[in-house]
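Q: this one's sequence-less:
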């Protein structure tokens, strides 16, 4: 069971969180092709598009060059396919497949060998709940993504998506704050989170509302805009305040 109780947090402790939206998915491609929702193919759990895989390769290369890939101590991902693919593609160890050229190459791109961080899945950072959108069974997920730890997810099948109405912004924001508290209770000092645009945006809006009285508004205001696919924005937490480290505004 996922606990959200915050551990004692001392003034000299800090946590850096790198927020990442999943790469471009097949559902994003459908939205771009058809303005009319009735003409779109409806995906319950869409995978990444070819553009999305390209974004993953580029982001892994950029993070490797910057040294961030080696600093991340933990990756927390939504259990949906597009976030799992993004997480493993960026942070997982290189796997030998049709796109791999020898040891140390990922999709044809040379990447340094490093001890990749553990990747764990959490329902707390999944997308806005709505009918018709669901994750695969945990058995299927474990089979497809052996590098990911699914032990935090209690139910084999997804029951969260069965609500008749789309989850409200307020509910998503509350879930986001609960998730941040869970991260703050962990021992790691640098964590990557791979999630979804609405979840990340609503979480940052909630943080902005929470901390407006203690920090300058300029730090959080730019962060609440909708994330681009595979975009990274980073936050540093000190006890009861949060400041912006920086962000990648590259739109895809």
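A: All right, it came through fine. The shown structure was predicted, so the numbers you read here are calculated from the model rather than taken from an experiment.
Q: Please make it C-alpha for all contacts and neighbour counts, starting now.
A: Will do.
Q: Could you list every helix and strand in contact with the helix or strand residue 245 falls within?
A: Under the criterion of DSSP states H and E, residue 245 resides in strand 241-247. Contacts defined by 3 or more CA pairs under 8 Å, 6 or more residues apart in numbering; DSSP states H and E place strand 241-247 against helix 217-220, strand 232-238.
Q: And the ones you listed: which comes nearest residue 119?
A: Among the helices and strands packed on strand 241-247, strand 232-238 comes nearest to residue 119, with 17.0 Å by CA to CA.
Q: quick one: contacts of that closest one?
A: 11-21, 223, 242-249 (CA atoms under 8 Å, 6 or more residues apart in numbering).
Q: Any of those residues buried? List them.
A: Neighbour counting with 16 or more other CA atoms under 10 Å marks 14-21, 223, 242-244 as buried within the contacts of strand 232-238.
Q: and which of those is nearest to residue 204?
A: Nearest to residue 204 among the buried ones among the contacts of strand 232-238, with distances taken as CA to CA, is residue 223, at 6.8 Å.
Q: want to compare, so here's the second one:
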């Protein structure tokens, strides 16, 4: 009768010893080769599948909502080429966030990735270490540009990306957060941001005068945002950029917001500009306002 308790106790002791030994061992990390290799490795089949699926799904929603081809009071022509007037804009999708990493993993394992977007830890999802490396990879190109303003979404992952990619301009040009370019809210935890006061503590170099005290999608209770609402917000944000004195501007923002902007608000001469942005991707375009 004593044999089973003795065996159980012995197994417990062995397990405890192994656990304690494991905790004492230094963690082994893979050899870091280069930022370029990280970026290349991120374009895995799962990452590409995420972009492909999301792009097709959201394009269909824009079509069914009757937003494709919409005529706006002010026309905004977007081009890769040089413009005689207008603005030179550098649009950046933030680096990989914790929610992006989980979603790509779910795609590779054939799990519903939408479930990961609602994990409590993904509220106002921050950058992963890979996301920070993606932002750092933009630095060499960023230093060839001469923006007079860095406009940024007030969400943590976009703020972090802007501060890393254009860190050399902190204290030299304004960094202004604006609710107009925050991500379209689907009602997921990752779509909401922290309060303005919390963000100001973590990003003291950023001006938050154009940010509401709380996320508009959290009040009076958490709710989503239609594509019509999100693209109207994008249009209004572009008018704000138009009226700014700066001619060259960085906009650090999000994939959903960018997809709506390039497919509904902007008139693009290159169809490739309408494609879904990858994490850590930057596209420089000229926008003329008529």
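A: Arrived safely, thanks for sending. These numbers come from a predicted model, not from an experiment.
Q: Tell me who's in contact with the equivalent of residue 44 of the first structure over in the second structure.
A: Alignment note: residue 44 of the first structure maps to residue 123 in the second structure; criterion TM-score structural alignment. The contact partners of residue 123 of the second structure, by CA under 8 Å, 6+ apart, come to 189-193.
Q: which of the residues you listed map to contacts in the first structure?
A: Contacts conserved in the first structure for the contacts of residue 123 of the second structure, using both residues aligned by TM-score structural alignment, their matches' CA atoms under 8 Å: 189, 191-193.
Q: Counterpart of residue 185 of the second structure over in the first structure?
A: Under the alignment by TM-score structural alignment, residue 185 of the second structure pairs with residue 129 in the first structure.
Q: thought its match was touching residue 164?
A: No. Taking contacts as CA atoms under 8 Å, residue 129 of the first structure lies outside contact range of residue 164: 9.8 Å.
Q: circling back to that earlier point, filter the contacts of residue 123 of the second structure to the buried ones?
A: Among these, those classed as buried by neighbour count (16+ other CA under 10 Å) are 189-193.
Q: nearest to residue 106 of the second structure, of those?
A: Comparing these against residue 106 of the second structure with CA to CA places residue 190 closest, at 15.9 Å.
Q: which residues of the stretch 51-200 of the second structure fall in strands?
A: Using DSSP state E, counting those that start in this stretch, the strands of the stretch 51-200 of the second structure run over 76-79, 87-93, 149-152, 175-178.
Q: what's the distance between the residue nearest to the spatial centre of the first structure and residue 125 of the first structure?
A: In the first structure, the residue lying closest to the centroid (CA atoms, centre = their mean) is residue 194, at 1.2 Å. The gap separating residue 194 of the first structure from residue 125 of the first structure is 8 Å, by CA to CA, to the nearest Å.
Q: Now for the two: what residues contact both?
A: Jointly contacting residue 194 of the first structure and residue 125 under the rule CA under 8 Å, 6+ apart are 77-78.
Q: Out of the buried ones among the contacts of strand 232-238 of the first structure, the closest to residue 140 of the first structure would be?
A: For those, the residue nearest residue 140 of the first structure by CA to CA is residue 21; the value is 22.7 Å.
Q: Quick check, that closest one in contact with residue 199.
A: No. Counting by CA under 8 Å, residue 21 of the first structure sits too far from residue 199 to count as a contact (9.2 Å).
Q: what about the aligned residue in the first structure for residue 240 of the second structure, neighbour count?
A: Aligned counterpart of residue 240 of the second structure in the first structure: residue 182 (TM-score structural alignment). For residue 182 of the first structure, the neighbour count with other CA atoms under 10 Å is 17.
Q: Help me confirm that residue 182 of the first structure comes into contact with residue 122.
A: No. Using CA under 8 Å, residue 182 of the first structure makes no contact with residue 122, being 10.7 Å away.
Q: Format the helices and strands packed on strand 241-247 of the first structure as CSV; extra columns: distance to residue 31 of the first structure and mean neighbour count.
A: As requested, these are arranged in CSV below (distance: least, CA to CA, whole Å; neighbours: other CA atoms under 10 Å):
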stretch, distance to residue 31 of the first structure, mean neighbour count
helix 217-220, 29, 15
strand 232-238, 22, 19
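Q: what's the nearest residue to the counterpart of residue 87 of the second structure in the first structure if we skip its chain neighbours?
A: Residue 87 of the second structure maps onto residue 15 in the first structure, with residues paired by TM-score structural alignment. Using CA to CA, 6 or more residues apart in numbering and skipping residues adjacent in sequence, the residue nearest residue 15 of the first structure is residue 189, 4.7 Å away.
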